[in-house]
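Chemist: have a look; sequence and predicted model below, questions after that.
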Amino acid sequence: MRVLLTGVGTRGDVQPVVALAVEMRRRGHDVRLCVPPNFIDWVGSMGFTATPIGIAMRQSSGAAAPAAPPTPEQVRALVEHLARDQFDATASAAEGCDVIVAGGAHQYAARSIAERLGIPSVVAVYAPVALPSPDHAPGGEPGGDPESNLRCWQDESRSWNERLLERLNANRERLGLGPVSDVFSHVLGKAPWLAADSVLGPLPATPGLQVTQTGAWLLPDQAPLVPELEAFLAAGEPPVYIGFGSMPVDPQTGRVVIEAVRAAGRRVVLSQGWAELGLVDDAPDGIAIGDVNQQALFPRVAAVVHHGGAGTTTTAARAGVPQVIVPMFADQPYWASRVRALGLGTSVARGAQSAESLLAALEGALDHGVAARAAANAGAVAVDGTAVAADLIERASM
C-alpha cells in the first residue's frame, strides 16, 4: 500500500503524522510525507521522502524583530497562497497513492485531492475541542451551555467560510470538482479521527459525525540525553522542567518561571524552545537545553511546566509526572482543564502569570497527592494510537 501522510503547522502538528509514518513503514508500506519546509531535513534523516507544503513557521535564529501586523490585504493574499500551495503540493505527492491521511484541522486540500483521485482519505485532529460539539465551544474548556456552544460553532463555520470558501472552491474548480458550501464540514468530512488519548481527552458528543478515536500518535524516541544533562540530573534532586515548545513566549516569562521554581527550592531544566529562552544567571542550579528526548527526560524530573500542547501533555502524563500548564491559545486551555480535572497538575492563566501565581501552581503540582495521582495515571495512557490508526488504514475503513 502507498500512503500519503500530510501535516502542516508547528512540530506539535507534524510529529504525530511522522509517528504514524514510522508505524506504516514498519508494516512494510510505502510512505510519502507532506511537511513544512523546516521539517524536510528532519524527516529525511529518518529515511522518508517528503514534499514541502505550506510555510516554515519558525524564524531562524537571529532573525530581525517582528514586522508590523499584516494588513487585511496581506492576510488575504497569504491565505490564497496557502490554499493553492496545499492543493499543488498534495496533488503532486498523492500521485499513485492508495490513501491520504491528513493531520490537523487546517487541511484544506487533502479530501479534495482524494476525491479527484478516487481514493479514501481521512482528517485526524489532535484534541476533542477541534470537533464541533455541544459539550464545548471552539477551542474552549469542556462545559457551558450546549445551545450557546453550538452557536459558537456556527460562528466558527462562518469565519472559515469568509476566509476560505472562495479560495477552496477556486482550487476545486481547477481539479474539475464541484463547489462545496461549507469549508469546515468539508475539511473534517463525516468520519474524522481523534488522535488523542481517551483518558486525557475523551470523545465528546459529535452530532452528525462518526468519529473514531485512535489514541495519541506518539513518535518513539531512543535518543540519549546529552552528557551535560545527564551530569546535571545526577548532581542533585529531580529538577523542574520548563519548556514552551514552539510558542512565541516573551523572555520575561522564562525569567518569572525560573524565579518561581527557585522559590520552591527546586533546580531548573530550561528548554530554550523556539523563543530561545535563556537562564537568568550562571548559578549551578539550572541548565539550558535545546531539543531533547522528553520521553527519556520527563520520568526523571519533579514536575513539567509547559504550554499545554497535546504532545507534551500526553508525554508528561505517560511519564507519571505532575504538570503545571500555562496555556496560550488553541487547544491548550482544554488540556489545562483536563489536567486539573484528572488531578494530575495545575495551571496558570496566561494573563495571570507572576512569580507568586506560578509558585502557588507549582507547589500545588508538587503536592504529594497530586504527584501520586500522576504516577498512578501513567499506566492508563495508551501507547498504541499509531497501531490503531495503521489497522484502520489497512482495512480502509475510514
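Modeler: Happy to help now that I have it.
Chemist: going forward, measure contacts between C-alpha atoms and count neighbours the same way
Modeler: OK.
Chemist: what does stretch 67-85 contact?
Modeler: Contact with stretch 67-85 is made by 53, 54, 55, 108, 109, 163, 164, 167, 168, 171, as judged by Cα atoms under 8 Å, 6 or more residues apart in numbering.
Chemist: same question, stretch 269-281
Modeler: 58, 239-251, 254-255, 258, 286-291.
Chemist: show only the entries of the residues you listed found in helices.
Modeler: 251, 254, 255, 258 (DSSP state H).
Chemist: hmm, the last one is touching residue 266, no?
Modeler: No. At 9.5 Å, residue 258 and residue 266 do not qualify as touching, with contact defined as Cα atoms under 8 Å.
Chemist: so how many other residues sit close to residue 290?
Modeler: Other residues near residue 290 number 13, with proximity taken as other Cα atoms under 10 Å.
Chemist: for it, list the residues it contacts.
Modeler: Counting by Cα under 8 Å, 6+ apart, residue 290 makes contact with 271, 272, 273.
Chemist: dump these to TSV, plus distance to residue 152 and neighbour count.
Modeler: TSV is the format used below for the contacts of residue 290 (distance: Cα to Cα, whole Å; neighbours: other Cα atoms under 10 Å):
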residue	distance to residue 152	neighbour count
271	36	24
272	36	21
273	33	19
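Chemist: which one of the residues you listed is nearest to residue 339?
Modeler: The nearest member of the contacts of residue 290 to residue 339, counting by Cα to Cα, is residue 271 at 21.2 Å.
Chemist: looking at residue 258 and residue 266, which is more packed in?
Modeler: Ranked by neighbour count (other Cα under 10 Å), residue 258 and residue 266 place residue 258 first, with 27 against 19.
Chemist: OK, contacts around the residue lying closest to residue 131 once chain neighbours are set aside?
Modeler: Closest residue in space to residue 131, ignoring its immediate chain neighbours: residue 206 at 7.0 Å, by Cα to Cα, 6 or more residues apart in numbering. Applying Cα under 8 Å, 6+ apart, we find residue 206 in contact with 131, 132, 133, 134.
Chemist: let me know the closest of these to residue 366.
Modeler: residue 131 (32.8 Å).
Chemist: burial count for the closest one?
Modeler: Neighbour tally, residue 131, other Cα under 10 Å: 27.
Chemist: take a look at this one as well, against the first:
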Amino acid sequence: MRIAMLASGTRGDVQPMVAIGDELARRGHEVAVAVNSDLADWVTRAGLRAVPTGVDFKRFLSSAESRRMLAHGKVDTTIRRIVADEHRVNQQIVNACVRAAEGADVILTTVTMSLRGLCLEKATGVPSRILYSFPIVPTGDFSGIMPRVRDFRMAWANRGGSRMLNQLYWMRNKANLDEMSDLMGAPRVSRMPRQEERPGLHLYSPRVVPEPTDLPGGHELIGFPVLSDDLRDRLGERTVPAELDRWLDAGPEPVYFGFGSMPVLDPERTLRELIEVTARRGIRGLVGAGASWAGTPTACPTTCSSPGRSSTTTGSCPAAGRRCTTAARERRRRRCGPVSRRWWPASSPTSRSGAGGPNSCASEPPCRSAA
C-alpha cells in the first residue's frame, strides 16, 4: 500500500506519525509525509520521504509572542496566529499535501491537518483518518482542553467544551480550506465535520487520560507509539553525552522534567523552582529544556546543586530522557496509576509559575509510589 501522512505541529505532534510510518515502511508499505519545514530533515533522517509544507513551527514557538499567548491560555489568539502564518504559504502547503497523497491508498493526519485531509478526500476519493495525539473528541466523561473547568459534571457540558474548540478551529481555518479546495478543483467542504462520525486512532496512554466510556464506534485508544531502537539509531538519538552519562551513573535515577513545546516565560525562575522541589523531595532531577528555552539571554547553568542533591539541565536530548524512564522502569518496576481525568487544560493560564502550555495534559503522571 501507499500511505500519505499529513503532519503539522511540534515534534510531539509529528513523532507519533513517524513511529507509525517507520513501522509501516518496515512492513513493506510506501510512506510519504507532508510536514512543516522545520521537521522535514528530521523526518528524512528517519528514512521516510518528507515533503516540506513551508511552515516553521519552531520559529513560532521560540518567539516571545507565542510564549506569552500560550502561557496566558489565549487559545483563540494562538489559532489565529498559526492560521495567519499558514495563509502566507497556503499554496505551498496544498502542493505538499497533493504531492504526498499522489497515488495513495489512505491518508493519515494529525489533528492539526485533519481538515486538509478531508479536503483531499473530497478531491481524490482517498479515505482520510485522524491519528489523535491528545484527547479532543467530544466526550461526556470530562471537558475538552479549551475550557478552564476540567469536569463540568454534566455530560452535555463536557462535550460542549470540545465542540467549542473544534468549531473555533473550523471557523479560523475555513478560508485556507476553501482556497485549498479551489486550487485542487474540488468542491468546498461546506459543513464542519463531526469527529465522532469519522474513524480514528487515539495515540495516548490510558495512564495519562482514561479511555472515555462513550468513545465513538470506529475509534480506538491504542497507546503512544514508541520509536524503535533502530529508528533512534538512524535519528542519532540513542547516545547520551559523556558528561551527562557520568552524572546519571553517579546517583539514583532522576525524575525527568521534559518541557517539549511548553512555553516558559522565565526559564531561570522555572529552573530554580525545580531545584527547590527536587531538594525538598530528596531526589535528583534532569530538566529537558524545551523549544522556548532557546535564545534565553542568560543561559541556565548546566548543573545546579543543593546540599546532597543535584539537578541537571540538558538541551534537546531524547536519549537522556529515555534512559531515565527506561532505567526507572527496569530497576524499580513500579506501577503508575492512571492520572486523574482532571488534567490542566490548555487554556488555563500558567504564567504565574513562568511555565505552561498546550502539552501539559499529555505529560506522563508521576508514579504514585514516588509521590
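Modeler: Arrived safely, thanks for sending. Just so it is clear, the model here is predicted, and its values are computed rather than measured.
Chemist: in strands, which of the contacts of residue 290 of the first structure fall?
Modeler: Under the assignment DSSP state E, these contribute residue 271 to strands.
Chemist: could I get the contacts of residue 290 of the first structure as CSV with distance to residue 99 of the first structure?
Modeler: Output for the contacts of residue 290 of the first structure, formatted as CSV (distance: Cα to Cα, whole Å):
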residue, distance to residue 99 of the first structure
271, 37
272, 38
273, 34
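Chemist: what residue of the first structure matches up with residue 144 of the second structure?
Modeler: Here residue 144 of the second structure is matched to residue 138 in the first structure, going by TM-score structural alignment.
Chemist: which ones are touching its match?
Modeler: Counting by Cα under 8 Å, 6+ apart, residue 138 of the first structure touches 129, 130, 131, 132, 149, 152, 153, 156.
Chemist: can you count the residues close to the fourth one?
Modeler: A count of neighbours around residue 132 of the first structure, defined by other Cα under 10 Å, yields 27.
Chemist: excluding covalently adjacent residues, which one is nearest to the residue nearest the centre of the first structure?
Modeler: In the first structure, the residue lying closest to the centroid (Cα atoms, centre = their mean) is residue 12, at 3.4 Å. Once flanking residues are discounted, residue 12 of the first structure sits nearest to residue 311: 6.3 Å by Cα to Cα, 6+ apart.
Chemist: translate the one you found into the numbering of the second structure.
Modeler: The criterion is TM-score structural alignment: under it, residue 311 of the first structure has no aligned partner in the second structure.
Chemist: any idea how far residue 311 of the first structure is from residue 317 of the first structure?
Modeler: Residue 311 of the first structure is 10 Å from residue 317 of the first structure, where distance means Cα to Cα, to the nearest Å.
Chemist: neighbour count for those two, which is higher?
Modeler: It is residue 317, of residue 311 of the first structure and residue 317, that has more neighbours when counted by other Cα under 10 Å, with 27 against 20.
Chemist: tell me which residue of the second structure matches up with residue 151 of the first structure.
Modeler: Residue 151 of the first structure maps onto residue 160 in the second structure, by TM-score structural alignment.
Chemist: can you give me the strands in the first structure?
Modeler: Residue ranges of the strands in the first structure, as given by DSSP E, are 2-7, 30-35, 49-52, 99-103, 121-125, 193-194, 212-213, 240-243, 268-271, 286-289, 303-306, 323-325, 345-347.
Chemist: pick the most deeply packed of those.
Modeler: strand 323-325 (a mean of 31; mean count of other Cα atoms under 10 Å).
Chemist: so what corresponds to residue 314 of the second structure in the first structure?
Modeler: By TM-score structural alignment, residue 314 of the second structure lines up with residue 289.
Chemist: give the contact list for its match.
Modeler: Residue 289 of the first structure makes contacts with 229, 269, 270, 271, 272, as judged by Cα under 8 Å, 6+ apart.
Chemist: hmm, residue 36 and residue 55 of the second structure touching each other?
Modeler: Yes. Counting by Cα under 8 Å, residue 55 of the second structure touches residue 36, with 4.9 Å between them.
Chemist: doesn't residue 141 make contact with the match of residue 151 of the first structure?
Modeler: No. In this structure, residue 160 of the second structure is not within contact of residue 141 by Cα under 8 Å, at 11.6 Å.
Chemist: ok, the two, which is more surrounded?
Modeler: residue 141 (22 against 18).
Chemist: gap between the more buried one and residue 211 of the second structure?
Modeler: 9 Å.
Chemist: could I get the full set of helices for the stretch 251-398 of the first structure?
Modeler: Remark: helices assigned in the stretch 251-398 of the first structure by DSSP state H, counting those that start in this stretch are 251-263, 294-297, 310-319, 332-341, 355-365, 368-377, 385-395.
Chemist: residue in the first structure paired with residue 261 of the second structure?
Modeler: Matched by TM-score structural alignment, residue 261 of the second structure corresponds to residue 246 in the first structure.
Chemist: alignment lookup: residue 337 of the first structure to the second structure.
Modeler: For residue 337 of the first structure, the aligned position in the second structure is residue 340, judged by TM-score structural alignment.
Chemist: name the nearest residue to its match, ignoring sequence neighbours.
Modeler: Using Cα to Cα, 6+ apart, the closest residue to residue 340 of the second structure is residue 209 (7.3 Å).
Chemist: tell me the contacts of the one you found?
Modeler: Contacts of residue 209 of the second structure by Cα under 8 Å, 6+ apart are 135, 338, 339, 340, 341.
Chemist: can you report how many residues neighbour residue 187 of the first structure?
Modeler: Residues lying near residue 187 of the first structure (other Cα under 10 Å) number 21.
Chemist: surely it meets residue 103?
Modeler: No. Residue 187 of the first structure lies out of contact with residue 103 (Cα under 8 Å); the separation is 11.1 Å.
Chemist: which residues are in contact with both of those two?
Modeler: Common neighbours of residue 187 of the first structure and residue 103, using Cα under 8 Å, 6+ apart, are residue 123.
Chemist: what stretch of the first structure does stretch 182-189 of the second structure fall on?
Modeler: Stretch 182-189 of the second structure maps onto residues 173-180 of the first structure, going by TM-score structural alignment.
Chemist: gap between the two ends of the matching stretch?
Modeler: One end of stretch 173-180 of the first structure to the other measures 10 Å (Cα to Cα).
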